[in-house]
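Student: What would the 3D arrangement of this be:
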Amino acid sequence: MSLIARSWQGTLALLLCLAALASLPLLAPEAPSPFGAGSLAVIFILVAGGALLSFTGLQAPILAAALFFSAHFATWLLIGGLSGNEGHATLAFFLLVAASWLLAWRSVAVLSAIRARSKMADTCLRLLIPAIFGAWILILWEAVTRGADIPFILLPPPSAIGARIAGSLAILWADVRQTIFKAVLIGYVVGCVSGFAVAILADRFAFLRRGLIPIGNMVSALPIIGVAPIMVMWFGFDWQSKAAVVIVMTFFPMLVNTVAGLAMAGAMERDLMRSYASDYWQTLVKLRLPAAMPFVFNALKINSTLALIGAIVAEFFGTPIVGMGFRISTEIGRMNVDMVWAEIAVAALVGSVFYGVVALAERATTFWHPSNRGG
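Tutor: So this is what the prediction gives:
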């Protein structure tokens, strides 16, 4: 019982390994090139050895590295054996993939328990753990789609999507330049800056605050598929109409969050500023704006995703023959689903980088906030 408590992932991986051994072969008998005896033995040794290692008292970094190697090398051999054998995977194949995934899970659990002694080591762990999680989403996706021979039109494997990205860099770059560097960035900057400026005015004048906030809540609930075609009719088919959609989507979140943040300064702090004979603008700059920064950056992070979604959806309603939304709507009509997934992958990558830049700026600006003091 103590061994199971020490590593339930290892216990389950060992049981799956034994079940796979009883369910051999890994591929159907009619497979063109089944696994050889040597590679089959290596796979079982890696999975079973990793499962047994998880019960030992090795130092955490060594144990995590050993489990990482066992899980990923075994999975690499398994998926590599599918080349030319798509759709011939048996139950034993999927049991070994699941066992390898459990070893990777155990590796991540060990890494998560490590207390880094330096800031660089802590940063590496913060990056490594989600990277392993993300890699295993792709690994399981690849194994299931190729092993079960899922129709390409329903879900292409990540390897096919990666090949499409590598072969369509010029097209993808043109789409990113049209959608991201024109519509998204311009609309994001204009929407956030104007929302912030109007929030300052609404804070200064009560009638604006009482009139705009309810309207902002109402406009925030408008469906983008209703706003986008109107903006296309008003501003034309080029990037200007998409930037207008982004402005509408980002203006009110910034307005509402900034007004709420400006109200967060405590009464004692305001009384102290008044005792120093500070006027409205001095109190705003030195007290209330710093207190509102977490709310402002919260709006910036929300808007970083809203802007990308808004620009891509707006391109469905009319655009020049370039752009991420245009490419998705066009290629799905041609059944080129690998190109659609390539655009989705690029959009996800760009959105993650965009969000990460805003998060880093927040960390550098609001280092004094309790949520950032630990880092």
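
Student: hey, let's count contacts and neighbours off CA atoms from now on
Tutor: Noted.

Student: which residues of the stretch 251-375 of the chain fall in strands?
Tutor: Counting by DSSP state E, counting those that start in this stretch, the stretch 251-375 of the chain has no strands at all.

Student: Ile215: neighbouring residues, count only.
Tutor: The burial count assigned to Ile215 is 11, neighbours taken as other C-alpha atoms under 10 Å.

Student: separation between it and Val256?
Tutor: Distance of Ile215 to Val256, given as C-alpha to C-alpha, to the nearest Å: 10 Å.

Student: again with Val219
Tutor: Using C-alpha to C-alpha, we find Val219 at a distance of 11 Å from Val256.

Student: Hmm, Ile186 and Ala244 touching each other?
Tutor: No - assessed by C-alpha atoms under 8 Å, Ala244 is found out of contact with Ile186, at 9.1 Å.

Student: by contact count, what packs against the host helix or strand of Cys124?
Tutor: Cys124 is part of helix 119-147, with elements assigned from DSSP states H and E. Counting contacts by 3 or more C-alpha pairs under 8 Å, 6 or more residues apart in numbering; DSSP states H and E, helix 119-147 packs against helix 91-113, helix 158-167.

Student: One more sequence to fold, the one below, so I can look at both together:
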Amino acid sequence: MMWILLGLLAWIAGSALNVWLARRPRSRATSLAVPVVFGVTIIVVWEAAVRGFGISPVLLPAPSVIAARMASSGSVLWEDFVQTVVKGALTGYVMGCLAAFVTAIVVDRFDFLRRGLLPVGNFVAALPIIGTAPILVMWFGFDWQSKAAVVVIMVFFPMLVNTVEGLRDTSAMQRDLMRTYAAGYWTTLLKLRLPAAMPFIFNGLKIATTLALIGAIVAEFFGSPIRGMGFRISTSVGLLQLDLVWAEIVVAAIAGSAFYGGMALLEKAVTFWHPSQRG
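Tutor: Here you go, the predicted model:
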């Protein structure tokens, strides 16, 4: 009963504090404090609910148990992080986004490619990962190379579509103005169209951050060496080591949030002139 009361008090206190913060003048401190307070409130309520209702650790381990597992399994989590995030997700992300950007330039240069390639791209992007991942594992082996290949396929077409649309996001008046200055295709591309496309490009990059991590983890379910987040989650579920499963999930969530947040900060620095970045 004490834990249940603690959870209720934490929820009421956290909600009241967030309401108070929401009424304060908007600043960087208040914008950061609101999600922090909400997250801490959820963790305290989670801990209190598990202990107060006596929920089995197999169904839902308490946050304190997950934290203890993370502390005791730091080397394993780090090895899995390097295998999945650094080698698989990040490598595939860079290769896929770079290939999509170059392809978008070519597609923009030759209109028949846009009309022929993009429908095929939409078709490939709709293919389920559980169908393509086993095939790529057979093609590229069980190590991180096959996971990077899955990530390339997952991030390529969202990045391609956003970049192509961004390159077309200029008005006829702007293009006519460049022609009056005797600017050729490449000068117009570098001076006008690429800067105008940056919000679209970063939108594709941000979408690809989450897709890359999901693709790398899911691909490891279909074959991997004895390390990696997907491998550890699948084997730990079979061994009923749910605290380790949740520890891997927490690491993946932190890595994905940091990846997305870093890309958002880079977008803000590059596209500071865009209306979406003002205020």
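
Student: Superpose the two chains and report the TM-score.
Tutor: Comparing the two superposed chains by TM-score structural alignment, normalised by the length of structure 2, the resulting TM-score equals 0.98, with 279 aligned residues with a C-alpha RMSD of 1.1 Å.

Student: Spit out the contact partners of Ala98 of structure 1.
Tutor: Taking C-alpha atoms under 8 Å, 6 or more residues apart in numbering as the criterion, Ala98 of structure 1 is in contact with 13, 16.

Student: ok, the counterpart of it in structure 2 to Leu59 of structure 2 distance?
Tutor: Taking TM-score structural alignment as the criterion, the aligned counterpart of Ala98 of structure 1 in structure 2 is Leu8. When distances are taken as C-alpha to C-alpha, Leu8 of structure 2 and Leu59 of structure 2 turn out to be 22 Å apart.

Student: list the contacts for Ile66 of structure 2?
Tutor: Contact criterion C-alpha under 8 Å, 6+ apart gives 243-244, 246-247 as the residues in contact with Ile66 of structure 2.

Student: Quick check: closest non-adjacent residue to the equivalent of Asp338 of structure 1 over in structure 2.
Tutor: Structural alignment places Asp338 of structure 1 opposite Asp243 in structure 2 (criterion: TM-score structural alignment). For Asp243 of structure 2, the nearest residue in space outside its immediate sequence neighbours is Ile66; the separation is 5.2 Å by C-alpha to C-alpha, 6 or more residues apart in numbering.

Student: right, and Lys182 of structure 1 touches Ala244 too?
Tutor: No - checked against C-alpha under 8 Å, the pair Lys182 of structure 1 and Ala244 is beyond contact range at 11.2 Å.

Student: Neighbour count for these two, which is higher?
Tutor: Summary of the neighbour comparison: Lys182 of structure 1 and Ala244, criterion other C-alpha under 10 Å, with Ala244 having more neighbours (27 against 18).

Student: Which residue of structure 2 is paired with that one in the alignment?
Tutor: Using TM-score structural alignment to pair residues, one finds that Ala244 of structure 1 aligns to Ala149 in structure 2.

Student: Its match touches Leu136, doesn't it?
Tutor: Yes - taking contact to mean C-alpha under 8 Å, the distance of 6.9 Å between Ala149 of structure 2 and Leu136 places them in contact.

Student: What lines up with Ile171 of structure 1 in structure 2?
Tutor: Aligned partner of Ile171 of structure 1 by TM-score structural alignment: Val76.

Student: what about the one helix or strand that match maps to, how far off from structure 1?
Tutor: Under DSSP H and E, the secondary-structure element containing Val76 of structure 2 is helix 74-81. Comparing helix 74-81 of structure 2 with its match in structure 1 after superposition yields a mean distance of 0.3 Å (mean C-alpha distance after the TM-score superposition for structure 1).

Student: so that helix versus helix 63-72, what angle?
Tutor: 80 degrees (axes from the mean of the first three to the mean of the last three C-alpha atoms, to 10 degrees).

Student: ok, and what's touching helix 74-81 of structure 2?
Tutor: In this structure, residues lying in contact with helix 74-81 of structure 2 by C-alpha under 8 Å, 6+ apart are 70, 227-229, 232, 247-248, 251-252.

Student: Follow the chain on from that helix and name the next helix or strand.
Tutor: Tracing the chain past helix 74-81 of structure 2, the next element assigned as helix or strand by DSSP H and E is helix 91-109.

Student: in structure 1, what residues pair with that next one?
Tutor: Aligned by TM-score structural alignment, helix 91-109 of structure 2 corresponds to residues 186-204 of structure 1.

Student: Look at Val219 and Val256 of structure 1 and report which has more neighbours.
Tutor: Set Val219 of structure 1 next to Val256 and count neighbours by other C-alpha under 10 Å: Val256 wins out with 25 against 15.

Student: Right, I'll call it a day here.
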